[in-house]
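[1] Build the 3D model from these lines:
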Amino acid sequence: MKKKNNLRFLFATVSLFFFVSCEDILEEDISGDFVNTIFPKEGDTVEGNTVQFLWNSLEGAESYTLQVYSNTSLVLDTTVTTSNYEGTFTSSLYEWRIKAENNGYETQYTFPESFEVITSLDLTNQSVILTNPSEGLYTNNASIIYAWEALVAAETYTFELLKTETSGTTLVYLEEGLTTTSLSLDATVMDQDAAYSWRVKAVNATSETSFSSRNLYLDTVDPSTPSLVSPLFEEEFLLSDNIAFSWNFPNDTGAVNSTITSYYEIASDESFTNVIESGNSVATNFDYTFSSIGTYYWRVRGEDDAGNIGAYNSNGKLIVNE
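    You can find the predicted model right below:
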């Protein structure tokens, strides 16, 4: 019997070694390679505020990490899977470097190359940098201040707000000739729960940028009251039991379905003045072990990413025995 156990252990060890070795073999060792940069090269000047970083693809690489510095301060640190990246920068001197990576190896960073971004009166290849609201914002407040960064060569800005529904996309607000870099719209403009996108372009007498856009979602519907699944009402347990609590929310019938976070409480009294456990979870379950016997109550409510808060369910009840 002991001999069989030794053989099993040996087989498991060999299998694990073979698996790990195969994983290493599948990934090409690129640690001795370097990424060949194309643009910008050392001393290049870029007119406008948009820089297109280019480099040659490296065989065996799965992604690339790009870093940009200004006066030794890191202003960009991003990872991409393509051999190019477009970014927007203010007028200044910069340095950039890049490295390649796969699941097992990575190259060294390239030697930093400096370049300069300078102002251009031609807006064609420039971009408006949007600042507020953030991309993909979920909100229950339809009164929003939209903001973006100024472009030196811009004389005016054009703002558009579009609404997307199952029937299609419609323009709900347009303002041209803006001379400021912000715009406040009240709740009469975004008057329905829906997916929206807002976009801005810069204009001067001879040229204009393309639109820069972001998405946002208006959701004013509170999450539904959850249904408790387990434990059952007045279900009994032993003090040593690790009890699984679970619940679910009815299907959201609103126009926008924000992610719901559950907030739960366990109390030793029905009015929840003595809460012994509380927490929040995107998952609709958690486990808990009680430290003393007694009758306990629990409840759950939902709060979505837009800030809507639902009601607590009718209290659950359970009994913990010795």
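
[2] Going by C-alpha atoms from here, please, whenever you check contacts or count neighbours.
    Will do.

[3] is it true that Gln52 touches Gly87?
    Yes - with contacts counted by C-alpha atoms under 8 Å, Gln52 reaches Gly87, the gap being 6.7 Å.

[4] and Asp44, what does it touch?
    Contacts were defined as C-alpha atoms under 8 Å, 6 or more residues apart in numbering; by that measure Asp44 touches 114-116.

[5] Work out the gap between stretch 40-60 and the centre of the chain.
    27 Å (C-alpha atoms, centre = their mean, to the nearest Å).

[6] List the buried residues of it.
    Residues 40-41, 46-51, 53-55, 57-58, 60 are the ones in stretch 40-60 that count as buried (16 or more other C-alpha atoms under 10 Å).

[7] want to put them side by side, so please do this one too:
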Amino acid sequence: MERAIPFRRLIISLLFVLTGCKEFIEPSIQDRKVNLLAPAANTESIQYAQSFWWEPVEDALKYRLQVVSPNFTNTARLILDTLITPNRFNFTLDPGNYEWRVRAENGSSQTAYTTSNFIIYASSIKDQQVQLQVPANNSVTASGSQTFSWLKLYGAEQYHLEIDTNNFADEKVLFFDKTTPNLEYNVPLTRDKIYQWRVKALNDTAESKWSAIQNVTFDSTPPAQVTLTTPATGVAATSPVTLRWDAAATAARYQLVIYKSDQTTPYSSIFPVSLTTTSYTFTGVLGEKVYWQVRAIDAIGNVGAYSELRNFTVQ
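    The predicted structure follows:
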């Protein structure tokens, strides 16, 4: 039993080393395989909107998705060649024969491609659904000028865009309602709200189903003005000096500026400095008088007003 304890410790140490090494040495994925899920091989469909889906590969960071027509042996058209992080990608295609393939990648290796094929047959647009592009669902923006865009739908001549702030409860009272032949439309957002948007395609004889409804939040409200706490203005402070301020409710980060005694020239090239904390340690020249102020910035870039301008003398 006395000899078993060191042996257990050796095993535990080896496991720790092997586990820890994985964090620093990226595993090779070249011998792994991507398993495609949908569309399955030889699928025949009348749906123009397709969702490409495959099983995640362990230690993969991204996936290379390619779609061609009619196949990779005799390629007439390259439809898609994109590098993405998730293991699913939505796209709208015209009727035709297609092959698609995926490989997994990380920083140092990649798998072989896995390939599959499918066919899309022509159908009335009333059986179809428009796929929305941007803004992404549940995104937040500080820009009052928002471009809404969607993918082309085969057979469509125009697109009907609706935007609302009440979940389309009353289609007679919408925030925005427009028909356009284009695949995007720029709309000014006027109030801080959650906006719902959807699109359907039209031609002379039919109209498609409405797209899925997506949300975008417009937030133009900046964080509150920052309140400085220490040091008090006009004091002599021992170097290094810890500058502190109160947290602002919606702040994601803070911008601190320290000025020379003229109150306008940054103390050094590092200022203004961006911080996620509510304090900063400053080392200055003894006897020098400096000024400082802070402002808050939220997660989407709204910038609050600067705090009061305080000063102290380094001692």
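
[8] coming back round to it: can you lay out the contacts of Asp44 of structure 1 as a markdown table showing secondary structure?
    Formatted as a markdown table, those follow (DSSP: H, G, I helix; E, B strand; the rest coil):
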| residue | secondary structure |
| --- | --- |
| Ser114 | strand |
| Phe115 | strand |
| Glu116 | strand |
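
[9] Tell me the one of these nearest Leu185 of structure 1?
    The shortest approach to Leu185 of structure 1 among those belongs to Glu116, at 37.3 Å (C-alpha to C-alpha).

[10] and the gap between that closest one and Ala61 of structure 1?
    29 Å (C-alpha to C-alpha, to the nearest Å).

[11] Same check on Tyr69 of structure 1?
    Tyr69 of structure 1 is 24 Å from Ala61 of structure 1, where distance means C-alpha to C-alpha.

[12] Which one's more surrounded, those two?
    Neighbour count, other C-alpha atoms under 10 Å: between Tyr69 of structure 1 and Ala61, Ala61 has more, with 21 against 17.

[13] my guess is the more buried one contacts Ile30, does it?
    Yes - counting by C-alpha under 8 Å, Ala61 of structure 1 touches Ile30, with 7.3 Å between them.

[14] Need the overlap of contacts for these two.
    Common neighbours of Ala61 of structure 1 and Ile30 (C-alpha under 8 Å, 6+ apart) are Glu101.

[15] Assign a three-state SS to Arg9 of structure 2, would you?
    Under the three-state scheme (three-state DSSP), Arg9 of structure 2 adopts helix.

[16] My error: substitute Phe18 of structure 1 in the last question.
    Under the three-state scheme (three-state DSSP), Phe18 of structure 1 adopts helix.

[17] what's the burial count for it?
    Number of residues near Phe18 of structure 1 (other C-alpha under 10 Å) recorded here: 12.

[18] repeat for Thr90 of structure 1
    Number of residues near Thr90 of structure 1 (other C-alpha under 10 Å) recorded here: 15.

[19] which residues sit in contact with it?
    49, 117-118.

[20] So which of those is the closest to Trp198 of structure 1?
    Within the contacts of Thr90 of structure 1, the smallest distance to Trp198 of structure 1 is 20.8 Å, found for Asn49 (C-alpha to C-alpha).

[21] hang on, that closest one packs against Asp122?
    No - when contacts are counted by C-alpha under 8 Å, Asn49 of structure 1 is not listed as touching Asp122 (10.6 Å).

[22] List the residues that contact the residue most central in space within structure 1.
    For structure 1, Gly136 is the residue whose C-alpha lies nearest the centre (C-alpha atoms, centre = their mean; 8.3 Å). Contacts for Gly136 of structure 1 (C-alpha under 8 Å, 6+ apart) come out as 214-217.

[23] among those residues, which recur in structure 2?
    Retained in structure 2 (both residues aligned by TM-score structural alignment, their matches' C-alpha atoms under 8 Å) from the contacts of Gly136 of structure 1: 215-217.

[24] Quick check: the gap between the closest residue to Ile145 of structure 1 other than its chain neighbours and Ala147 of structure 1.
    Nearest residue to Ile145 of structure 1, sequence neighbours excluded (C-alpha to C-alpha, 6 or more residues apart in numbering): Ser184, at 4.3 Å. Distance from Ser184 of structure 1 to Ala147 of structure 1, counting by C-alpha to C-alpha: 9 Å.

[25] Asp24 of structure 1 too?
    For Asp24 of structure 1, the distance to Ala147 of structure 1 equals 49 Å [C-alpha to C-alpha].

[26] Between the two, which has more neighbouring residues?
    Neighbour tally, Asp24 of structure 1 and Ala147, criterion other C-alpha under 10 Å: the higher count belongs to Ala147, 18 against 14.

[27] List the residues that contact that one.
    Residues in contact with Ala147 of structure 1 (C-alpha under 8 Å, 6+ apart) are 130-133, 181-183.

[28] for Thr250 of structure 2, same thing?
    Contacts of Thr250 of structure 2 by C-alpha under 8 Å, 6+ apart are 223-224, 298-299.

[29] change it to 7 Å
    Thr250 of structure 2 is in contact with 223, 298, counting by C-alpha atoms under 7 Å, 6 or more residues apart in numbering.

[30] Surely it forms part of a strand?
    No - Thr250 of structure 2: not assigned to a strand; according to three-state DSSP it is coil.

[31] Once you drop chain neighbours, what's closest to Trp96 of structure 1?
    Nearest residue to Trp96 of structure 1 in three dimensions, chain neighbours excluded: Val68, at 4.3 Å (C-alpha to C-alpha, 6+ apart).

[32] which SS state does the one you found fall under?
    Classification of Val68 of structure 1 by three-state DSSP places it in strand.

[33] And the counterpart of it in structure 2, how close does it get to Ile119 of structure 2?
    Aligned by TM-score structural alignment, Val68 of structure 1 pairs with Leu65 of structure 2. Noted for Leu65 of structure 2: a distance of 18 Å to Ile119 of structure 2, by C-alpha to C-alpha.

[34] With Pro240 of structure 2 instead?
    Distance, Pro240 of structure 2 to Ile119 of structure 2, using C-alpha to C-alpha: 70 Å.
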